[in-house]
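Trainee: need coordinates for the following:
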Amino acid sequence: MRGEGTVVRKLLLFWLLLPIPCWGGAVRVTPQPLDQGGVGWVEVRAEREVRGEFLKRSLPFFRTAEETWRALIGVDLALPPGSYPLKVETEGKRVTLFVRVKKTPFGLQKITLPRHMVELRGKVLERVRREKRILREIFSRIRSEPLWRGSFLLPLKGTVTTPFGVRRIINGRYRSFHSGVDIAAREGSPILATNDGMVILAQKLYLEGNTVIIDHGLGLYSIYLHLAEVFVRKGDKVKRGERIGLVGATGRVTGPHLHWGIKLLGQRVDPMALIELSKGLGR
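Mentor: Coordinates of the predicted model:
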């Protein structure tokens, strides 16, 4: 019986990885399953424009070749493991398939900070809430065309001190998951744009310090926190590898480093996963 169960599971995985035929074409999701905080792409073979929906949000597709459309998908690091419906529509036909999300082991980090950096009150708390609203509004926008070109690059040469997804306990209390990657480097080291895009925010925030956010299109944003200096302004178009600032220790930090994050359609996803996926993404 135990052997039969193993065979059934292998067959199920085999069928999940096959492209789903529809309207004379196919839908393929890669990779499967996705990690929590993972990034993948959906490829559809179709002549006409493709529409989609995943995690109750519209999925913007872009044409990569004749009769080939792609869309990036991401799952938040806190999304429970399971199977989630992906709906695709084109040429008057619809298909629903399921994206599997597997449980991903994240580390644990204990941090001790001065009380005033953790327990926010009064005007400081009001400011932080106001800034969070601004960020939510930014990440809710979806540009209909991709702005990036080719693969994404690491914005800073340094040592990863805190990886993505680490569960943080601050002053003895669980606070949150780490939604980006912390890269330590000498203060003043250059920070590069991970890919082409448009600067959508360049200002100092209370917790995040000097912050740059780049819109890469299709709901994909890269986030750079705690900069010592910022070389770009809101509305600037930047190129992959362009210097956008310097490593610093602004905001709520204990030392100089870059916090680098990625938001995809509102989901907090692993920047390293995006780099790996983009090696075969192309434009």
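Trainee: make it CA atoms for all contacts and neighbour counts henceforth
Mentor: Will do.
Trainee: and for Gly74, the neighbour number?
Mentor: Residues lying near Gly74 (other Cα atoms under 10 Å) number 26.
Trainee: spatially nearest residue to it, not counting backbone neighbours?
Mentor: With Cα to Cα, 6 or more residues apart in numbering as the measure, Val39 is the residue that lies nearest to Gly74, at 4.4 Å, once sequence neighbours are left out.
Trainee: list the buried ones in stretch 245-255?
Mentor: For stretch 245-255, the neighbour count (16 or more other Cα atoms under 10 Å) marks 245-251, 253 as buried.
Trainee: and Thr6, what element?
Mentor: helix 2-17 (DSSP states H and E).
Trainee: distance between that helix and the chain's centre?
Mentor: Its chain's C-alpha centre and that of helix 2-17 lie 31 Å apart, by Cα atoms, centre = their mean, to the nearest Å.
Trainee: show the contacting residues for the residue nearest to Gly74.
Mentor: Residues touching Val39, when contacts are defined by Cα atoms under 8 Å, 6 or more residues apart in numbering, comprise 72-75, 269-270, 273-274, 277.
Trainee: in strands, which of the residues you listed appear?
Mentor: 72-74, 269 (DSSP state E).
Trainee: with distance to Lys123 added, can I get these in CSV?
Mentor: Shown next, in CSV, are the ones in strands among the contacts of Val39 (distance: Cα to Cα, whole Å):
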residue, distance to Lys123
Leu72, 39
Ile73, 38
Gly74, 35
Val269, 31
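Trainee: list just the nearest of these to Arg45.
Mentor: Looking at the ones in strands among the contacts of Val39 and their distance to Arg45, the nearest is Leu72, at 15.2 Å (Cα to Cα).
Trainee: now show me the structure for the sequence below, then we'll compare the two:
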Amino acid sequence: MRPHKRRQWPLLAGACILAASAVILIGKSPFEAVLNQKEADKVAALATPVPTPTPRVALEFRMLDLDRGWVKYADGVVRTEDGGGHWQELADAASAEAAADTAGIEPVGIEAIHKLLSLETVDVIGYPGVQSVALNGTTFPVKQSQFVTPKIGWALVPRTADSQSPLLLTVDGGQTWVDGMTDAAKTAIQGEKAHLQQLETEAALYTDAAGAKAAMSANWRLFPDQASPGDVVLVRHKEPGSIAWQDKTYTLQPFDAGYFTYLPIGMSVKPGAYPIGDQTLTIKAKKFETQYLKVTEQMESMKQDTARINADQKKIDLARSKSEPTFLFNGPFVKPIEGILTTPYGYTRYVNGKYDSSHMALDLAAKEGTPIKATNDGVVALAEPLYLTGNSIYIDHGMGLFSQYAHLSELRVKAGDRVKQGDIIGLVGTTGFSTGPHLHFTFWAHNIQANPDLFFNTTPFKWTK
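Mentor: The predicted structure is shown next:
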């Protein structure tokens, strides 16, 4: 027997009983009690107020165009290259000028934008500033504002803790504002950029900056505003629509920043003043000379085969019925050949003593085989042998304008080909109803012949006189 060991059992049993009793009393294990204490500490920490950080105060900003700009703080500068969608921290700068230098960009963009907008007679002497802006029902005083276009602008307001961007943005001229860049704002800015690009592209088509401003700032514009029978007039309008002219309707097609159509002045149009939109088109009388031709009886009889003539006319009408709804020409129109002018445009022609027609083209005599150039860029609408005009080509220059080349000895293009100004499209010949090697050349505007002399060494955008 070992009595001292037996005496320890009652003490151990008592300790276990006390521990069990404690567990029973609190209903938790010692481990769970520790976890509860940690949760309590977290709750206490959350209940303790955390000081709100003071918003960084912006001092000034400048947008250099629709994308690039900077904001200056007391402790540094941030810049954007996407209209304020994202901002990048730069080194500290002591002044706004230093900020612009740090950003590495020059404020040339706004000057270019204002120059373009001046084409639309927009006031570019600084767009109206704003004194306050409303955002989500709250009105903020404005420290500084800047509009790059009449629609797109930014404002610097006192920042709050939940501000998303250093600047507020408007894309509707200040009617509404957003904090940061939204999808709708991004779309609006892209649309404004596209409009500015259209202005720039179209302005380059006119003779000079003054001519571009005069044309693009007007509601309606005629090129030219005086014409004669056999001519063609280019019309520009600021809005889509149509023009009723000589019992026909001409649809204004969009191009760059305006809407355009050609108005052909047929030989039957009487002299007088005609209203076109808010403009007046003056038609002056013009006298054309008379030409007398003698041909063989066999050649004269060609014009009696109306069946073949009508069949060809259907082909021609079909080819000229579809024109690309844009201006395809690039630069001034050129003469297809440097031949001898044997028949000017508009001559009244008699064949073997009998009235034949008005010759609505130029006849340019040249040696057979002389290369013929495309007068300007376009798409070949027809290139094949025809009964009266022989080997013939029609080129679509867009907006209903076609050039015609007839009596060729050889065709070098086919329908559907895209040609550039000066491309060789065929050779001079004497096929069809022809008395000798020459090129019969003219223009057609909406299926009415137009005087080629209007086009040479210029474009319709420069028809100002």
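Trainee: drop the TM-score for these two in here.
Mentor: Scored by TM-score structural alignment, normalised by the length of structure 1, the superposition of the two chains gives a TM-score of 0.79; 247 aligned residues with a Cα RMSD of 2.4 Å.
Trainee: out of the contacts of Val39 of structure 1, which is nearest to Ser58 of structure 1?
Mentor: Nearest to Ser58 of structure 1 out of the contacts of Val39 of structure 1 is Ile73 (Cα to Cα; 10.5 Å).
Trainee: corresponding residue for the closest one in structure 2?
Mentor: In structure 2, the residue paired with Ile73 of structure 1 according to TM-score structural alignment is Leu263.
Trainee: can you pull the contacts of that match?
Mentor: When contacts are counted by Cα under 8 Å, 6+ apart, Leu263 of structure 2 is found next to 232-235, 245, 250, 445-446.
Trainee: could you name the helices and strands sitting against the longest helix seen in structure 1?
Mentor: Ranked by residue count, the top helix of structure 1 under DSSP state H comes out as helix 122-139. With contacts taken as 3 or more Cα pairs under 8 Å, 6 or more residues apart in numbering; DSSP states H and E, helix 122-139 of structure 1 sits against strand 197-205.
Trainee: tell me the counterpart of the residue nearest to Gly74 of structure 1 in structure 2.
Mentor: Val39 of structure 1 maps onto Val232 of structure 2 when the alignment is built from TM-score structural alignment.
Trainee: next one: its match from Ile395 of structure 2, what distance?
Mentor: 17 Å (Cα to Cα, to the nearest Å).
Trainee: could you do Leu408 of structure 2 as well?
Mentor: Per Cα to Cα, Leu408 of structure 2 is found 15 Å from Ile395 of structure 2.
Trainee: same check on Ala40 of structure 2?
Mentor: When distances are taken as Cα to Cα, Ala40 of structure 2 and Ile395 of structure 2 turn out to be 87 Å apart.
Trainee: which of these two has more neighbours?
Mentor: Each of Ala40 of structure 2 and Ile395 had its neighbours counted (other Cα under 10 Å), and the higher figure belongs to Ile395 (30 against 12).
Trainee: is it true that that one touches Leu382?
Mentor: Yes. Counting by Cα atoms under 8 Å, Leu382 is a contact partner of Ile395 of structure 2 at 7.2 Å.
Trainee: Lys322 of structure 2 maps to what in structure 1?
Mentor: Under the alignment (TM-score structural alignment), Lys322 of structure 2 maps onto Arg141 of structure 1.
Trainee: which SS class is that match?
Mentor: Three states are possible here, and by DSSP: H, G, I helix; E, B strand; the rest coil the one that applies to Arg141 of structure 1 is coil.
Trainee: which residue packs closest to it, ignoring adjacent ones?
Mentor: Ranked by Cα to Cα, 6+ apart and with sequence neighbours excluded, the top spatial neighbour of Arg141 of structure 1 is Gly219, at 6.5 Å.
Trainee: ok, that neighbour - contacts?
Mentor: For Gly219 of structure 1, the residues meeting the contact criterion (Cα under 8 Å, 6+ apart) are 139-143, 263-266.
Trainee: do a quick rundown of the strands in the stretch 151-283 of structure 1.
Mentor: Across the stretch 151-283 of structure 1, reading from the start of the chain, the strands by DSSP state E, counting those that start in this stretch fall at 159-162, 167-170, 173-177, 180-184, 190-192, 197-205, 209-215, 220-230, 237-238, 243-247, 258-264, 267-269.
Trainee: quick one: Tyr350 of structure 2 from Thr431 of structure 2, how far?
Mentor: Relative to Thr431 of structure 2, Tyr350 of structure 2 is positioned 20 Å away (Cα to Cα).
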